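Peer 1: Sequence and predicted structure, then a few things I'm wondering about:
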Amino acid sequence: MDAVDLVDSVGWTRSSALTWSRLAPNPGPMTLDGTNSYIISAPGFAGVVVVDPGPVDEPHLRALAGRGMVELVLITHWHRDHTAGSRRFRDLTGAPVRALAAAYCLGGQPLQPGERITAAGVRIEVIATPGHTADSVCFWLPDDGPTGSVLTGDTILGRGSTVIDYPDGRLGAYLRSLETLERMGPARLLPAHGPVLPDLAAASGAYLAHRNERLVQVRAALEQLGPQASAAGVAAVVYADTPVEVRAAAELSVAAQLEFLRGGSTAVRGARADDVK
């Protein structure tokens, strides 16, 4: 087992040299095992930064609050499995909550793309990664181990692929975000759902390839069904094996793919739903 992939007796996982994660008790078709909430702190520092407090679950929020003096709360994007507990968590800790979207900030200013934050003894850089949602961001910790780490929210998951929450999320923006993350190299990937992955560049490249394959499949479905086929009709062909409980999410991604293609875009290279993660 990797030295930082250790689970203690009370539900905390050592996810990297500078982070611990705790799984919220909200498993489901769209959240996988649940939402990973993260604690960031440098050795010897009493303060912590919390990323995505998760749902309104009192034991989970109290466990996060009990890890140290919470200096700051950061939000990767607006979906409720990441943000619903923010207000209660602020009541517990008094810490400001910062997100890219002002509506999800509490006592703090909106994040700015490229902003550099130092808190709990750790350097944190805000990387704008729109696509899954318009306000999605990742957090880069350049000093976290030999390659650094990136908290990716739902932009890249530890298992499977994420939905494009169209029309808030857009495929063109998402592809550019994946390319941005791929260029960052082999950082440790800390996702909001699923296990930690060792190589951000490899995961980003795999996601780009997957999106390219889906675009090929959507084009083929349009040739079969006609150019004006609906997202539901295309999803029934392209995502025929998708379980019924996530079919609505598949239709959102197809809608994003159709907009992308009908706007004249080609393949990846050379080429508001509250329950959606």
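Peer 2: That came through, no problem. Numbers count the residues shown, from 1 in each chain.

Peer 1: C-alpha from now on. contacts and neighbour counts both.
Peer 2: Noted.

Peer 1: Could you measure from T76 over to S230?
Peer 2: 31 Å (CA to CA, to the nearest Å).

Peer 1: If you count surrounding residues, which of those two has more?
Peer 2: T76 (29 against 16; other CA atoms under 10 Å).

Peer 1: Show the contacting residues for S37.
Peer 2: 21-24, 50-54, 192 (CA atoms under 8 Å, 6 or more residues apart in numbering).

Peer 1: Sorry, slip of the keys, the one I care about is C105.
Peer 2: Per CA under 8 Å, 6+ apart, neighbours of C105: 96-99.

Peer 1: Distance of it relative to H77?
Peer 2: Counting by CA to CA, the gap from C105 to H77 is 11 Å.

Peer 1: and if you look at A103?
Peer 2: Taking CA to CA, one finds A103 at 11 Å from H77.

Peer 1: Got another one to weigh against that:
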Amino acid sequence: MTTPSAAAAVILYRESPNLEVFWVRRMLQMSYQGGFYAFPGGRLEPHESPRDAAVRELHEETGVQIDPDELRDAGRWVTPPITRQRFDTQFFLARCPPDQTARVLSSEHDVGEWIRPQDAIRKWREGSILIAPPIKHALNSLSEGLSGVEARLKSAPDARSAGGTEIEMRRGVAFVPLRTPTLPPATHTNCYLIGDDDVVVIDPASPYEEEQALLDRVLEKRRARIREIWLTHLHRDHVGGANHLRQRWGAKIAAHPITARDLAGQVHVDRTFAPNETLDLEGQPGWRLRILHTPGHARGHVCIFEELHGSLITGDLIAGFGTIIIDPPEGRMADYLDSLRRVLALEPTALFPAHGPVIGDAAGRIREYIKHRLEREENILMAWRRGVRDAAAIVAAVYTDVDPAMHGFAERSVTAHLEKLRDEGRL
């Protein structure tokens, strides 16, 4: 588990006459929460206190200068262990001096504006923006006014949790990170809960009893009806808790016909997806889910596209960090690249992967994946033409940026590339 970096952030507010906060949108290209709305802040420098860091970051990013003694404690949040970039962030509340103007000064942000907390929450409820749980909690707390706000800001029960909580960065697209026997560098699989009163559960992944109990508690707290359990593909770190959830909640399991066939005798699949199947879920703002067959990582792999707001639940088509292993014969590189191109054409607005954090720069990440694979393929082809024919030797020559501990997995991807090149008549 990655040790969180110490950080500080400032919830800057004014009354003009309505209560407003100043928030910023992180540039899409940012490696951490690109495209998300947040409050000004950043990492602590060596030997710097959270208060001093908050004052410095606020001034660097907005031009507003405040006295450290004017900062009010607004709670502390720790990033759950689903990503390699984690932060232990101390939040502060501060009134903007009336003679100063907040504006965007940092190259990390492309938008900065004053907004009423209620209006910010409304935008989120409409499904049009991405915000992390600390930001949503702060906005909800401030929506009730300044009286008693410090106690509300510090009241979040999951603020310092190491994991096991429901995370909802876009309205109605929530996930619970569950510890699973997955492949490194991942340690968890995100189980998605889509909807409101009625939910579809996607990839109840964990075979571990304590993780299954954790997911049960989240569902009990929600008091939602499970419409169905959907599986993105057959791998054990995606289906490990499916039978338990079916038995515990009486919900049926659905999967692609190939996945249902391959899981026969292991997971009780009640029905199979129809081609291009859709499901509408009522609520605010409402959700329309479309099943997309996206083979490549697995023959029966599917993604789920929420068409009204552009959320793509990617399964193992795309990860929040690193790349995806394509392991023949189950995996086929040509199919994988075709699946990436097809989901890119849908113009998704955010990617919700099975492993790692939500990705705001959807198109950028998909293009990056395609470019990365094609560059690898060209380098593999060049090595082949130099007479390097063994997969392990090709990995040693081409995958020089990969940890040697991962070379065995890289060999499987090399095999997939070679199969594709042979099929295309390029070897």
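Peer 2: Noted; the coordinates are in hand. Keep in mind that this is a model prediction, so the values were computed, not measured.

Peer 1: one step back: which single one of the contacts of C105 of structure 1 is nearest to G169 of structure 1?
Peer 2: Looking at these and their distance to G169 of structure 1, the nearest is A99, at 16.4 Å (CA to CA).

Peer 1: What's the local residue count around the aligned residue in structure 2 for that closest one?
Peer 2: The alignment partner of A99 of structure 1 in structure 2, by TM-score structural alignment, is A255. By other CA under 10 Å, the residues close to A255 of structure 2 number 25.

Peer 1: A255 of structure 2 and V239 touch, don't they?
Peer 2: No: the criterion here is CA atoms under 8 Å, and A255 of structure 2 misses it with V239 at 10.5 Å.

Peer 1: what residues are shared contacts of the two?
Peer 2: 231, 233.

Peer 1: so where is the lengthiest strand in structure 2 in structure 1?
Peer 2: Criterion DSSP state E: the longest strand present in structure 2 is strand 5-15. Using TM-score structural alignment, strand 5-15 of structure 2 corresponds to no residues of structure 1.

Peer 1: For A103 and H77 of structure 1, work out which one has more neighbours and name it.
Peer 2: Shown here are A103 of structure 1 and H77; by other CA under 10 Å, H77 has more neighbours (27 against 10).

Peer 1: Make sure the more buried one is indeed in a strand.
Peer 2: No: the assignment for H77 of structure 1 by DSSP: H, G, I helix; E, B strand; the rest coil gives coil, which leaves it out of any strand.

Peer 1: how about it, what's its partner in structure 2?
Peer 2: Match for H77 of structure 1 (TM-score structural alignment): H233.

Peer 1: any idea how far L263 of structure 2 is from its match?
Peer 2: Taken as CA to CA, the span from H233 of structure 2 to L263 of structure 2 is 9 Å.

Peer 1: Show me which pair in the contacts of C105 of structure 1 is furthest apart.
Peer 2: It's P96 and A99 that sit farthest apart of the contacts of C105 of structure 1, by CA to CA, at 10.1 Å.

Peer 1: Contact partners for the residue nearest the centre of structure 2?
Peer 2: Central residue of structure 2 (CA atoms, centre = their mean): V358, 1.9 Å from the mean position. Neighbour list for V358 of structure 2: 33, 320, 350-352 [criterion: CA under 8 Å, 6+ apart].

Peer 1: which one in structure 1 is aligned with it?
Peer 2: Using TM-score structural alignment, V358 of structure 2 lines up with V196 in structure 1.

Peer 1: Skipping adjacent residues, who's closest to its match in space?
Peer 2: L190 (5.1 Å; CA to CA, 6 or more residues apart in numbering).

Peer 1: Can you list the helices and strands that whichever strand or helix holds that neighbour packs against?
Peer 2: Using DSSP states H and E, L190 of structure 1 falls within strand 188-191. With contacts defined as 3 or more CA pairs under 8 Å, 6 or more residues apart in numbering; DSSP states H and E, strand 188-191 of structure 1 has these neighbours: strand 149-153.

Peer 1: Tell me the residues of structure 2 aligned with the strand it packs on.
Peer 2: Residue span in structure 2 matched to strand 149-153 of structure 1, by TM-score structural alignment: 311-315.

Peer 1: How far away from the center of its chain is the helix ranked longest in structure 2?
Peer 2: Using DSSP state H, we find that the single longest helix of structure 2 is helix 362-385. The gap between where helix 362-385 of structure 2 is centred and where its chain is centred comes out at 23 Å by CA atoms, centre = their mean, to the nearest Å.

Peer 1: Same check on stretch 94-114 of structure 1?
Peer 2: 17 Å.

Peer 1: got the end-to-end distance for it?
Peer 2: One end of stretch 94-114 of structure 1 to the other measures 26 Å (CA to CA).

Peer 1: can you pull the buried residues of it?
Peer 2: Within stretch 94-114 of structure 1, the residues that count as buried by 16 or more other CA atoms under 10 Å are 94-101, 104-106, 108, 110-112.
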